[in-house]
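Student: Let me see the structure of the following:
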Amino acid sequence: MDLVQAVLLALLQGVTEFLPVSSSAHLILLPALTGWEDQGLAFDVAVHVGTLAAVVWYFRGELRPMIVDWGRSLLERRLVGESRLAWGVLFGTVPVGVAGLAFKDVVETSLRSPLVIAATTIIFGVLLWWADARGQRLRSEHTVGWKDVLVIGVAQAIALIPGTSRSGITMTAGLMMGLDRQGAARFSFLLSIPVIAIAGGLSTVELIGAGESVIWTPLLVGTAVAALSAYLCIHFFLKLLERIGMMPFVIYRLLLGGALLAVYA
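Tutor: Predicted structure coming up:
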């Protein structure tokens, strides 16, 4: 992998990881359309480290009280302060963890096709539009209850299907449950922290077991580019969300899905 490929793939990962447009779909499609070889497991780990660093740093102010209050809730055996949100993030991660272990082989083989990506891109794009248009948008992420966590957590598990978009479907579910746009987006981003950490950890174990040789320069460049682009993406997405809504991303998904159908159907 040369540095141009590393920069473009890392930039794509950093931007699309947190937008409701599916990072996995774009990372599958770019090499397929350009004829590049698969970027390899080591590079996937590197860009996941970059995006994880970005979201943790961006939400560092919220994460500190969440962790402290979560610890207090264990000791006091009751919800205190931000422990509700911390427990919500933890329990919301369980469905995707279970589904990932159960369907890992299917997701990585049978479902990695342009037609599957086209279908999920369109279907979940329309669902995002519906949720944004019809959702009550009354609550912030700090009000999430167990019903919200269950619905959003199950939605996150569905995002294992390429083209669905983890951030997109969790925002969709959050909007359907009555969260406002900022609340749905922020809870989605907080949910990404354990998911990215688990995925990156499993890939690291797999990489160590495979004993692959590592060329460090593109990995370091990829990590830095993914971290910077992901941080900027989160910042500007949250800043502009109330003004632009979800419609630009819905339109993009419909155009992308239609183009894929035209090429591969």
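Student: Please count neighbours and contacts with C-alpha atoms only from this point.
Tutor: Fine.
Student: Look up how far residue 227 lies from residue 123.
Tutor: 30 Å (C-alpha to C-alpha, to the nearest Å).
Student: The two: which is more packed in?
Tutor: residue 227 (28 against 16; other C-alpha atoms under 10 Å).
Student: One more sequence to fold, the one below, so I can look at both together:
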Amino acid sequence: MDILQILILAIVQGAAELLPVSSSAHVIVAEKLMGLDPTAPAMTLLLVMLHTGTMFAVIAYFWRNWVETYFKSPHERRTNLIGIVTATVATGIVGLTLQYLIKHIVANGDPHFEIEQLFGNSKLMAAALAAGGVLIILSSRIKERSGVELSLKSSTLIGAVQGLCLPFRGFSRSGATISTGLVLGVSRRRAEEFSFALAVVLTPAVVAKELYRLVKHQGIAPGASFPSLIHMAAPGLLGMVFSFIAGLAALRWLSSWLESGKWYLFGGYCLVASLIVLWVN
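Tutor: Down below sits the predicted model:
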């Protein structure tokens, strides 16, 4: 994998991960167009590093707003912490339940089945992209209401919708959670801040899972030397920097369109992208 390929993947992952357009669908298409194997250990490690870069971009972009919103008083800190924890628990319950049902219904209880085996299904990916696009367009038509707080019930519903995104590549996490917040009457800024607060909580778990799969499938031998690990991680470190920069640019873009009433355009893009996924595959 050369530097140009790393740069392309980092920009695609960094931007699409934070924009409501599904990074996984875009990365898979980009990998196929460049003739790369998404199941290769080096590719898995690279994507883990790219996820980490976008997570730091989210923290850097929202930190000041989070301090003003979540930590301005002990009461606000406690209330928002409960909301984030409740939403994350709802995500885990819905996501794990879906994975269990898929394993026992689609895979007939195959003990070797992993949810990642569905990620290459272009029809499923296109359907998820289209569903996300429709949700974004519908939510954009709801007028923003003032004075609506992010209640515990709303937090739980947003977390549950986030859980629906986990097994399905193409169903954008940020698009689904922000749209759900808008449907529930939460302000655009509050829905955006909460969505990405959930992302920061969720990303370490996703990264840890991918690293576990990498070791489990012997992508990294248990006795691998430190120089060999550095050699394997070097492309990822470079990609992490690129994805961080792309992530910051994407967040500015998202905030601008969300606040200026152009949110629906992301939905239209998802609908077009779903057709492209079917065409490429």
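Student: What segments of structure 2 are helices?
Tutor: Using DSSP state H, the helices found in structure 2 span residues 3-18, 23-33, 41-70, 74-105, 122-140, 152-165, 173-183, 188-216, 226-259, 263-280.
Student: Mean deviation, the last one versus structure 1?
Tutor: If I follow you right, that is helix 263-280 of structure 2. When structure 1 is superposed, helix 263-280 of structure 2 averages 2.0 Å from its matched positions, counting by mean C-alpha distance after the TM-score superposition for structure 1.
Student: Need the residue in structure 1 that's farthest from the chain's center.
Tutor: Distance from the centre of structure 1 peaks at residue 76, with 32.7 Å (C-alpha atoms, centre = their mean).
Student: In structure 2, what sits opposite that residue in the alignment?
Tutor: Residue 76 of structure 1 maps onto no residue in structure 2, with residues paired by TM-score structural alignment.
Student: gap between residue 76 of structure 1 and residue 67 of structure 1?
Tutor: 14 Å.
Student: Same check on residue 101 of structure 1?
Tutor: On the measure of C-alpha to C-alpha, residue 101 of structure 1 and residue 67 of structure 1 end up 27 Å apart.
Student: So these two - more neighbours on which side?
Tutor: Shown here are residue 101 of structure 1 and residue 67; by other C-alpha under 10 Å, residue 67 has more neighbours (16 against 9).
Student: how about the nearest residue to that one, chain neighbours excluded?
Tutor: Closest residue to residue 67 of structure 1 apart from its sequence neighbours, by C-alpha to C-alpha, 6 or more residues apart in numbering: residue 86 at 6.9 Å.
Student: The corresponding residue of structure 2 for that neighbour: neighbouring residues, count only.
Tutor: Under the alignment (TM-score structural alignment), residue 86 of structure 1 pairs with residue 81 of structure 2. Residue 81 of structure 2 is flanked by 14 other residues according to other C-alpha under 10 Å.
Student: So what's the residue count around residue 35 of structure 2?
Tutor: 9.
Student: repeat for residue 112 of structure 1
Tutor: Residue 112 of structure 1: 18 neighbours (other C-alpha under 10 Å).
Student: neighbours of the counterpart of residue 219 of structure 1 in structure 2, just the number please.
Tutor: With TM-score structural alignment as the criterion, residue 219 of structure 1 lines up with residue 236 in structure 2. Close neighbours of residue 236 of structure 2, defined as other C-alpha under 10 Å, add up to 26.
Student: how near is the residue nearest to residue 236 of structure 2 when sequence neighbours are not counted to residue 241 of structure 2?
Tutor: Using C-alpha to C-alpha, 6+ apart and skipping residues adjacent in sequence, the residue nearest residue 236 of structure 2 is residue 46, 4.4 Å away. As defined by C-alpha to C-alpha, residue 46 of structure 2 lies at a distance of 12 Å from residue 241 of structure 2.
Student: same thing with residue 69 of structure 2?
Tutor: Taken as C-alpha to C-alpha, the span from residue 69 of structure 2 to residue 241 of structure 2 is 28 Å.
Student: With residue 25 of structure 2 instead?
Tutor: Using C-alpha to C-alpha, which is the criterion applied here, residue 25 of structure 2 is 21 Å from residue 241 of structure 2.
Student: neighbour count winner among residue 69 and residue 241 of structure 2?
Tutor: residue 241 (22 against 15).
Student: The closest residue to that one other than its chain neighbours: how many residues sit nearby?
Tutor: Computed as C-alpha to C-alpha, 6+ apart, the closest residue to residue 241 of structure 2 that is not its neighbour in sequence is residue 53, at 6.3 Å. Neighbour count for residue 53 of structure 2, taken as other C-alpha under 10 Å: 26.
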